[in-house]
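1. Got a predicted model here, sequence first, then my questions.
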Amino acid sequence: MRFIRSIATATVLPVLLVAAWWFTSLGSDDFFWPPLRDILTEVPSTWFEGRLGADVAPSLLRLSAGYSLALAIGISAGLAIGLSAPLRQYCEPVFEFLRSIPPPVLVPIIMLFAGIGDSMKIVVIAFGCVWPILLNSVEGARSIDEVLHDTARVYGLGPAARFRHLLLRGASPHIVTGARQALSIAIILVVISEMFAASNGLGFTIVQFQRSFAIPQMWSGILLLGAIGVILALVFKLVENRVLAWYFGLRRKQ
């Protein structure tokens, strides 16, 4: 019963928004604001007859590669910096400078070094995603009580055990928070990077539809992006519940 109630709560607002869009656009003769009915009619023929493999799959692969690279760099560097106060003092000004640079601005520069292939897009995604992961990992490492570090040393836990059971687990709530923020950034950046220089992908195809004035198809691509974002968020939530099961259980007992 609780599960059904939570599903109903989560879907009521989307259903109301879709219904409002449906009825406000019904009978619209505006070329750039077609009825939602026409947009939904275009989805199967536009995306499910060859474009899933030709455009959607490359975008998801670039997103996965860039996001995974950001996770690897952000978590490892963030934990190392979080454990060292002098290192944090040296790195903080540089991080604040770099994180203030919007990743789309760097696309032309990255293209000079990485070309216009998938490498450029992966680097752009990784650069934009790494900062929330890295900074949250730093805070996660800093938040671990020194008493726990001393206790682990007294009980003779080795470096590997301390890293796994104390550092990584203690910082995991912060790391997951950064990873959740980075996921939405990754979706945005994969589209932007494909708009600059690409021959396939969701961003490239949506821009092609816009330039050829295929407006219903363009809107269908935007809706597909939103649906992909929802699916990725649900998958992330499942992983989060598995990884942080101990943390949620601890909070429920408090």
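-> That came through fine.

2. can we go C-alpha only for contacts and neighbour counts from here?
-> Noted.

3. now Ile144, what's its secondary structure?
-> Here Ile144 is coil, with the state taken from DSSP: H, G, I helix; E, B strand; the rest coil.

4. and the closest residue to it other than its chain neighbours, what helix or strand is that in?
-> Take Ile144 and drop its neighbours on the chain: the residue closest to it by C-alpha to C-alpha, 6 or more residues apart in numbering is Gly170, 6.2 Å away. Assigned by DSSP states H and E, Gly170 belongs to helix 169-196.

5. Pasting the second one now:
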Amino acid sequence: MKAVARLWVIPLVLAVWELVARGLADTDFPPPTTIVARMYELWFSGPQVFTDDAIDNLLPSLGRMFGGWVLAAVIGVTAGVLLGRSRTATDYVDPLIEFGRSIPPPLLLPVFLILFQTGLATQLATIVFGVIWPVLLNSIDGARSVDSTYVETATVFNLSRAQRLRVVVLPAASPKIFAGLRLSLSLALILMVITELIGGTDGIGYQLLQAQRSFDGAGVWAAIALLGILGYVVNSLFVLAERRVLVWHRQATRG
């Protein structure tokens, strides 16, 4: 109820925005009603729920974002948990990790384009490279911070290394792993847009670029609004899934 009560700020901001924008009468700063009308015209004015233009641009963007995020999650969690259980291995690769995470992912777009030759592979590689670091570092930290008592108990029960990872390490490290996954999901959305702005042929970012080139101010804001809504929905769904998966952790913390 508290979260719902705090939503009053949204209509207040929109109302102020509407008044200010109408007072300025600037096509580059349209009021929310104009933006919503443009969104409807672009994506919802056809005979079906989503127009062909929406499907041709929204679905490829979602595919790139979630494809890159899933790849980064699998690689990051696997490598992070293994490295987190071996301090020696972490010490060896730590300089490489620090070097890699300091490189801005968009700068590697030309390199990936030379390596992979195709737009989709280049975009996925850029997203994976950019979002893997929060997952990897949080997985390392989570696996390293597992209470030694749990590991010793598993050893007493003669659990194999694989069983210890599955039964003890992964559940204990899961809160930090999920924190990294949530952060990386937001980064995946940002990098998806960047890769589509630079050399893309479809997607929300490409549509945003086309609107900017045609001086369609309302179209630019409509694409930005769509990205904001998409980010909010994706984050809300992830938080809901996280709460369901980690319900045992909250109960243990309260206890």
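-> Thanks, I have it. None of the values given here were measured: they were computed from a predicted structure.

6. count of residues packed around the counterpart of Ile81 of the first structure in the second structure?
-> Taking TM-score structural alignment, the alignment pairs Ile81 of the first structure with Leu83 from the second structure. By other C-alpha atoms under 10 Å, 24 other residues sit near Leu83 of the second structure.

7. The helix holding Gly170 of the first structure against the second structure, how far on average?
-> Averaged over the aligned pairs, helix 169-196 of the first structure sits 0.5 Å from the second structure after superposition, using mean C-alpha distance after the TM-score superposition for the first structure.

8. Contact partners for the most centrally placed residue in the first structure?
-> Taking C-alpha atoms, centre = their mean, the centroid of the first structure lies closest to Leu183, which sits 0.9 Å from it. Contact analysis of Leu183 of the first structure by C-alpha atoms under 8 Å, 6 or more residues apart in numbering lists 67, 129.

9. Contacts for stretch 25-42 of the first structure, please.
-> Contacts for stretch 25-42 of the first structure (C-alpha under 8 Å, 6+ apart): 21-22, 215-217, 219-220.

10. Am I right that Gln120 of the first structure is in contact with Pro108?
-> Actually, residue 120 of the first structure is Met rather than Gln. No. Taking contacts as C-alpha atoms under 8 Å, Met120 of the first structure lies outside contact range of Pro108: 9.5 Å.

11. These two: who's more crowded?
-> Met120 (24 against 16).

12. tell me which element the more buried one falls in.
-> For Met120 of the first structure, the host element (DSSP H and E) is helix 118-142.

13. what range in the second structure does that helix sit on?
-> In the comparison with the second structure, helix 118-142 of the first structure aligns to the range 120-144 (TM-score structural alignment).

14. What is the burial count for the equivalent of Asp26 of the second structure over in the first structure?
-> Under the alignment (TM-score structural alignment), Asp26 of the second structure maps onto Asp30 of the first structure. Applying other C-alpha under 10 Å, we find 9 residues neighbouring Asp30 of the first structure.

15. so where is the helix or strand just after the helix holding Gly170 of the first structure in the second structure?
-> Sequence-wise, the next helix or strand downstream of helix 169-196 of the first structure (DSSP H and E) is helix 202-211. Under TM-score structural alignment, the match for helix 202-211 of the first structure in the second structure covers residues 204-213.

16. Direction-wise, compare whatever helix or strand Leu79 of the first structure lives in with helix 202-211 and give the angle.
-> Taking DSSP H and E as the definition, one finds Leu79 of the first structure inside helix 57-82. Going by axes from the mean of the first three to the mean of the last three C-alpha atoms, to 10 degrees, helix 57-82 of the first structure is angled at 130 degrees with respect to helix 202-211.

17. Helix 57-82 of the first structure packs against which elements?
-> For helix 57-82 of the first structure, the packing partners by 3 or more C-alpha pairs under 8 Å, 6 or more residues apart in numbering; DSSP states H and E come out as helix 85-99, helix 118-142, helix 169-196.

18. among these, which is the most enclosed?
-> Mean neighbours per residue, mean count of other C-alpha atoms under 10 Å, is largest over these for helix 118-142, with a mean of 25.

19. what's the mean deviation for it versus the second structure?
-> Taken over the aligned residues, the distance from helix 118-142 of the first structure to the second structure averages 0.5 Å (mean C-alpha distance after the TM-score superposition for the first structure).

20. Just want the angle from that helix to helix 57-82.
-> Put simply, helix 118-142 of the first structure runs at 30 degrees to helix 57-82, going by the same axes, to 10 degrees.

21. which residue packs closest to Phe112 of the second structure, ignoring adjacent ones?
-> Thr122 (5.2 Å).

22. Contact partners for that neighbour?
-> Thr122 of the second structure touches 109, 112-113, 116, counting by C-alpha under 8 Å, 6+ apart.

23. Output the residues you listed in JSON lines, with neighbour count, secondary structure and distance to Val146 of the second structure appended to each entry.
-> Conversion of the contacts of Thr122 of the second structure to JSON lines gives the following (neighbours: other C-alpha atoms under 10 Å; DSSP: H, G, I helix; E, B strand; the rest coil; distance: C-alpha to C-alpha, whole Å):
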{"residue": "Leu109", "neighbour count": "21", "secondary structure": "helix", "distance to Val146 of the second structure": "37"}
{"residue": "Phe112", "neighbour count": "18", "secondary structure": "helix", "distance to Val146 of the second structure": "37"}
{"residue": "Leu113", "neighbour count": "18", "secondary structure": "helix", "distance to Val146 of the second structure": "40"}
{"residue": "Phe116", "neighbour count": "13", "secondary structure": "helix", "distance to Val146 of the second structure": "39"}
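
24. For those residues, which ones persist in the first structure?
-> Retained in the first structure: 109, 112-113, 116, out of the contacts of Thr122 of the second structure (criterion both residues aligned by TM-score structural alignment, their matches' C-alpha atoms under 8 Å).

25. Now for those residues: which two are most distant?
-> Across these, the longest distance by C-alpha to C-alpha is 10.4 Å; it joins Leu109 and Phe116.

26. ok so, going back, and the helix holding Gly170 of the first structure, how far out from the chain middle?
-> Relative to its chain's centre, helix 169-196 of the first structure lies at 3 Å (C-alpha atoms, centre = their mean, to the nearest Å).

27. Since that was my last question, I'll sign off now.
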